[in-house]
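# I'll drop the sequence and a predicted model, then ask my questions.
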Amino acid sequence: MQVDAIGVPADTTASNRAAIQQEDFLQVLLAQLQFQDPLEPLDNNEFIAQFAELTNLEQTQQLNDKLDTSLSLQNSAQAIGLIGRSVQAQTTTSQVVGKVVTIAFQNGTPLLTLETEAGGFITDITLGQISVIR
């Protein structure tokens, strides 16, 4: 059975995303209100639409955070299910066959250690490198 790589982006923290943050949006909105022309104030419909955008932005960020967490948990469960199983993996130099003996996590990414048939160990195998589970 082939295992598809299910990955979480390397940078999953909300503070490091390129998208506009809620605080930035509020600062722009407050500046707009502060410097608006008193003779032509901001239209109520436009004001409500901007608040709706803010709510939508916040909900989208929460959804992204939950999706990232879900993918991370799925990767972890998939890796844990491979302990004791024989797998075939592609390394930088060749295909190797070995039994998964341990799992380490680096930045939320599971890294497998394989014990080869010759008794050696190959470390830092990712789920994406596994092509066959035996």
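In hand now; what should we look at? Numbering: from 1, shown residues only.
# From here on, just use CA atoms for contacts and neighbour counts.
Fine.
# buried stuff in the longest helix seen in the chain?
Criterion DSSP state H: the longest helix present in the chain is helix 44-80. Residues 54, 57, 61, 68, 72, 75-76, 79 are the ones in helix 44-80 that count as buried (16 or more other Cα atoms under 10 Å).
# got another, please set it beside the one above:
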Amino acid sequence: MAISPISGANGGSQAAFGLDFQSLLGIILTQLTYQDPLKPVDNFQFVSQLAQFSQLQQSQSLNDQITDLLAAQGASQATSLLGRTIDISASGSTLSGKVQSVSFTTGQPTVTIKTDSGQTISGVSIADISNVRL
């Protein structure tokens, strides 16, 4: 049976069918407890399953750490824009403005800028920025 990682509702990774690593180990232990003593599970197969589950847990842990690292990097990048003048593309033209604030309301950093004409534009995604000036 192949097990593929999916994201859980709480943001943590879980194995297929919503089971975490501890639940999968519980299934293996239950299998060992109720196995037929005349036909035990092959040792190689058992160790192979444990190794696969261990590898799955390590992969999920690494994935969670990379996700956290990317979020921290995005936050750092966004806050480094405070006070800088940026250019964004809007309706086919380029707008310039100074970054006034950074917001994380949607989980992704967005900035609020004030243009030279006094217009305030909020909710500008970092991906929409085409140029950063001092």
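Happy to help now that I have it. Given the structure is predicted, the values throughout are model-derived calculations rather than measurements.
# picking that back up, who's in contact with whichever helix or strand comes after the longest helix of the first structure?
Note on helix 44-80 of the first structure: by DSSP states H and E, the next helix or strand toward the C-terminus is strand 86-90. Residues from elsewhere that reach strand 86-90 of the first structure (Cα atoms under 8 Å, 6 or more residues apart in numbering): 95-100, 125, 129-134.
# Out of those residues, which two sit at the greatest distance?
Pairwise distances across the contacts of strand 86-90 of the first structure (Cα to Cα) peak at 16.2 Å, for the pair I125 and R134.
# These two: who's more crowded?
A count of neighbours by other Cα atoms under 10 Å puts I125 above the other of I125 of the first structure and R134, at 19 against 12.
# my guess is the more buried one contacts E115, does it?
No - applying Cα atoms under 8 Å, one finds I125 of the first structure not in contact with E115, separated by 11.3 Å.
# Report the set of residues contacting both of the two.
Joint contacts of I125 of the first structure and E115 (Cα under 8 Å, 6+ apart) do not exist.
# And stretch 51-67 of the second structure, how far out from the chain middle?
13 Å (Cα atoms, centre = their mean, to the nearest Å).
# mean offset of it relative to the first structure (after superposition)
In the superposition with the first structure, the average deviation recorded for stretch 51-67 of the second structure is 1.3 Å (mean Cα distance after the TM-score superposition for the first structure).
# compared with the first structure, how much does the helix or strand harbouring Q31 of the second structure deviate?
Using DSSP H and E, Q31 of the second structure sits within helix 21-33. By mean Cα distance after the TM-score superposition for the first structure, the fitted helix 21-33 of the second structure averages 3.4 Å away from its aligned residues in the first structure.
# Tell me the residue in the second structure aligned with N75 of the first structure.
Using TM-score structural alignment as the criterion, N75 of the first structure maps onto G74 of the second structure.
# Just give the number of residues close to the closest residue to its match other than its chain neighbours.
The shortest distance from G74 of the second structure to any non-neighbouring residue, by Cα to Cα, 6 or more residues apart in numbering, is to P109 (6.9 Å). Neighbouring residues of P109 of the second structure were enumerated by other Cα under 10 Å; the total is 21.
# Run through the residues that contact P109 of the second structure.
So P109 of the second structure contacts 74-75, 78, 102-103, 125-126 (Cα under 8 Å, 6+ apart).
# I'd like to know how far it sits from S101 of the second structure.
For P109 of the second structure, the distance to S101 of the second structure (Cα to Cα, to the nearest Å) stands at 10 Å.
# residues touching the most centrally placed residue in the second structure, list them.
Taking Cα atoms, centre = their mean, the centroid of the second structure lies closest to T67, which sits 3.3 Å from it. For T67 of the second structure, the contact set (Cα under 8 Å, 6+ apart) is empty.
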